[in-house]
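J.: predicted model and sequence below, questions to follow.
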Amino acid sequence: MSPASTGASTTVGAVSSAPAASPAAASTSTGSPAAGSRADSRMAPGGPGYRRMSFALFLAGVATFALLYSTQALLPLISGDFGVPASQASWTVAAATGGLALFVLPMSALSERYGRRTVMTASLAVAVAVGVLVPFAPSLGALVALRAVQGAALAGLPASATAYLAEEVRPKALVTAIGLFVAGNSVGGMSGRVITGWVAQEWGWRIAVGVIGALAVACAIAFRLLLPAPKHFRAGSLAPRVLARTVRDHLADPLLRRLYAIGALFMTVFGGVYTVIGYRLTEAPFSLPQGIVGSVFLVYLVGTVSASTAGRLVGRLGRRGALYLAGGTTAAGLLLSLADSLAPVLLGLVLITAGFFAGHAVASSAVSRTATTGRAQASALYQSSYYVGSSVGSTVGATAFHASGWSGTVGVGVLAVLGVVAITALGTRAARVAARRNTLVAAR
């Protein structure tokens, strides 16, 4: 039985046995040649085009996260400008991630028909165009609406990028390649928050958001110039019935369901913590200025390292072992951040960031390896769950902070981590049951 059907872990670099695809599922497949016939032509570290591809998708990740979370470090200033509490200002983040979650599946369907590179390029172009308008938003409602449109435009990036990698990169290099894309996310999230923090301290949040828009324009242009043309993409169908059947098949897979839930829960923690941390650090007992608060997001560099090394982590511990370690690291960081002195709070953020990015890289790469057909839809469902988790985390985390302070936000995060551990344990149990079943079958 395949890992997808048993819940067993897929070892990095191993070739998993794929279940027979139904005709409907096959129609949504990429139509790529069998792995054996294309092994020599797909990209691998050190091979032709791999470095250009990695850097291009790294820049796409930078642009995506810089735009998507461009207002997160600025929430205290936005609250002051519009005279609203954290729970309302947080919608400038939740609207963007919610728009992405809502549109990622339709955008993945477009990528099946028109190509990954085409959809990614169009998505970035629209997102940076909206980014030019965001600094001129006359009200909080207008700002939230523009951010929702921007998030919907960015929806073409995540699922299309992971599908592109699954088609164009050799299986043994897939976790590393996706880890580099996720590392670009962490650099984008970090640079966006650090830059906006210091720029906003001098010239206000509107200029700061405009600077991020300019950075995203440069990344988008470089991405399009660098990304190699796909060689293994085959256009699929846009028929709603076919798309619905593909989605249904993915949701029927117990392993994929668990991975989707894990991505959502990890992002619930991350979204809640980083939406609220600015408020906590600008208030007593820390009372830090906006520029220093923005610089706190330099801890994202830890996420860059943990995401890019996720492949080695899985190689040593297996997928479930890596997820247990990521969850434990995140939980330790949450508890450490309860301290009322700055050093343990910063160390807590380091652990939260390292655990989150490692868990995200492991789960997202597992989705790409598990889905043998309709990869863009499989990745889109993961991304949708992931960004729903971000929206929930930012709104619930801010509401908990308003009601109970930082301890309330930490409580939300701890519950989410316990969910990750429970789901991973369920996968471990399913794998053991499947192994015993296979042993009995072999004995007969």
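T.: Yes, it's here.

J.: could you use CA atoms for every contact and neighbour count after this?
T.: Noted.

J.: just the element for residue 184, please.
T.: Here residue 184 sits within helix 174-203, counting by DSSP states H and E.

J.: check the offset of that helix from the chain's centre.
T.: 12 Å (CA atoms, centre = their mean, to the nearest Å).

J.: here comes the other one, which I'd like you to weigh against the first:
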Amino acid sequence: MQFTETGSPAYRRILMSMLLGSLVTFAILYSPQTLIATFAQQFQIPPSTASLIISFATVTLAVSMLFVSMLSNAWGRKKMMALSLFITSVLAIISSFSWNFHILLAVRLLEGISLAGFPAIAMTYLSEEISPRSIGRVMGVYVGGTAIGGFAGRVIISAFTDLFSWQVAFLVLGLVSLVCSSIFWYYLPESRNFRRSEISFQRWLSGFRIGFTNKRLLGLYGCGFLLLGVYVTMFNYISYPLSKPPYELSQTWIGLLFIFQLVGSWSSFMFGKWTERYSRVTLMIWAIIMLLGGAIITLLGNLLLLVVGITVFALGFFAGHTIASGWIGAISPPGGKAYASSLYLLFYYTGSSLVGWLGGLFLASLGWSGVILMIGGLVLLVAALLLQIARPQPAQANS
């Protein structure tokens, strides 16, 4: 295989393209999160119903990724990702013309389906095209882009909603995304190591069977499930202690906490780079320590320490996700990389929904300390899975 090496023009084009694709995907996916209260007020619906604006997209995204891998094997990696970005951008523009909440939810459902084409295939494209020595660094750029995209989307939506309306905000986001999608298509190099195959349901089943029979891959799926689950739990419910004594912060200040996603992007870049020098096991241990330490610090009752705690926690999450997602490509067989990536992301987004919901039960019964107790237990479970992943295997890949 002819891999793309660090420092080459093609390498720089791949980095820029992946950053743009991540920006579009995660800006559109998470931007409505800041408007849940606005939708509840405008459409006269409960907040729980308004929150479906996020859930509809993430659920259909997770399920759709199971099928995207089969299509990409027949259509090609670049074509699939570009089509995903273009369709999603157009749907974001269409959503700005929604006149009731049901229409808006229908568009978000379609966005979830179209969004699946980028994250599921991006990991596969990178693992096929980038030299194994550099895959960790590039995966760090990709994961960092998801953090920047999520933050940028929330900022654009919030600012233009305050200045004009949420419809104008969605229109602007869609137009910006369309421009970024065009640049992505122009700059991303064509696949050199991709081998086209016909759409085959039998091959699709065989690919996922491979993804489910490798114990190390199963452990990484579990890590993804737990990592995003505890991260979403932390930021879903952190507003409850912050809005009450002794903090009593306004919603505006609480919303600014999402700026720590930018700190997380730095963590992704650095830990991705460090996978070229240190073992993934060692780096994942540090990610687990940061997750546990950051969660515990939020219990200390001081606002400055709480900010430090959630910052350290965000650093740990993005480090762990960068390591785990890059590890998938390193240990999955050549013919099963697309399927393994899709399964990882399926578990990843399912964890967001299930663990995030479970955190609300702990909050209701035990308060914030109950949430941290749950998070701590699940992070220790990540450590247990790491022991299983790190166990020597026949023909062991780089770890």
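T.: It's in. Everything numeric here is computed off the predicted structure, so don't read it as measured data.

J.: the helix holding residue 184 of the first structure: average distance to aligned residues in the second structure?
T.: Following superposition, helix 174-203 of the first structure is found to deviate from the second structure by 1.9 Å on average (mean CA distance after the TM-score superposition for the first structure).

J.: and the helix or strand just after that helix with helix 174-203, angle?
T.: Downstream of helix 174-203 of the first structure, the first helix or strand assigned by DSSP H and E is helix 205-226. Calculated by axes from the mean of the first three to the mean of the last three CA atoms, to 10 degrees, helix 205-226 of the first structure forms an angle of 150 degrees with helix 174-203.

J.: packing partners of the helix or strand just after helix 205-226 of the first structure?
T.: Next helix or strand after helix 205-226 of the first structure toward the C-terminus (DSSP H and E): helix 240-252. Here helix 240-252 of the first structure touches helix 23-28, helix 254-282, helix 375-404, going by 3 or more CA pairs under 8 Å, 6 or more residues apart in numbering; DSSP states H and E.

J.: closest one to residue 299 of the first structure among those?
T.: Nearest of those to residue 299 of the first structure, taken as CA to CA: helix 254-282 at 11.3 Å.

J.: just checking, what packs against that closest one?
T.: With contacts taken as 3+ CA pairs under 8 Å, 6+ apart, helix 254-282 of the first structure sits against helix 3-6, helix 75-82, helix 240-252, helix 290-295, helix 342-370, helix 375-404, helix 406-443.

J.: how about a cut-off of 6 Å?
T.: In terms of contacts (3 or more CA pairs under 6 Å, 6 or more residues apart in numbering; DSSP states H and E), helix 254-282 of the first structure is packed against helix 375-404, helix 406-443.

J.: point out the most buried one among those.
T.: helix 375-404 (a mean of 26; mean count of other CA atoms under 10 Å).

J.: average offset between that helix and the second structure?
T.: Aligned to the second structure and superposed, helix 375-404 of the first structure gives a mean residue distance of 2.5 Å (mean CA distance after the TM-score superposition for the first structure).

J.: let's have the helices and strands packed on helix 240-252 of the first structure in TSV, adding distance to residue 306 of the first structure.
T.: Output for these, formatted as TSV (distance: least, CA to CA, whole Å):
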stretch	distance to residue 306 of the first structure
helix 23-28	33
helix 254-282	14
helix 375-404	18
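
J.: quick one: contacts of stretch 111-131 of the first structure?
T.: 150, 153-154, 156-157, 160, 213, 235-236 (CA atoms under 6 Å, 6 or more residues apart in numbering).

J.: please disregard the earlier target; I meant stretch 133-143 of the second structure.
T.: Against stretch 133-143 of the second structure from outside (CA under 6 Å, 6+ apart): 18-19, 268-269, 272-273, 275, 322, 326.
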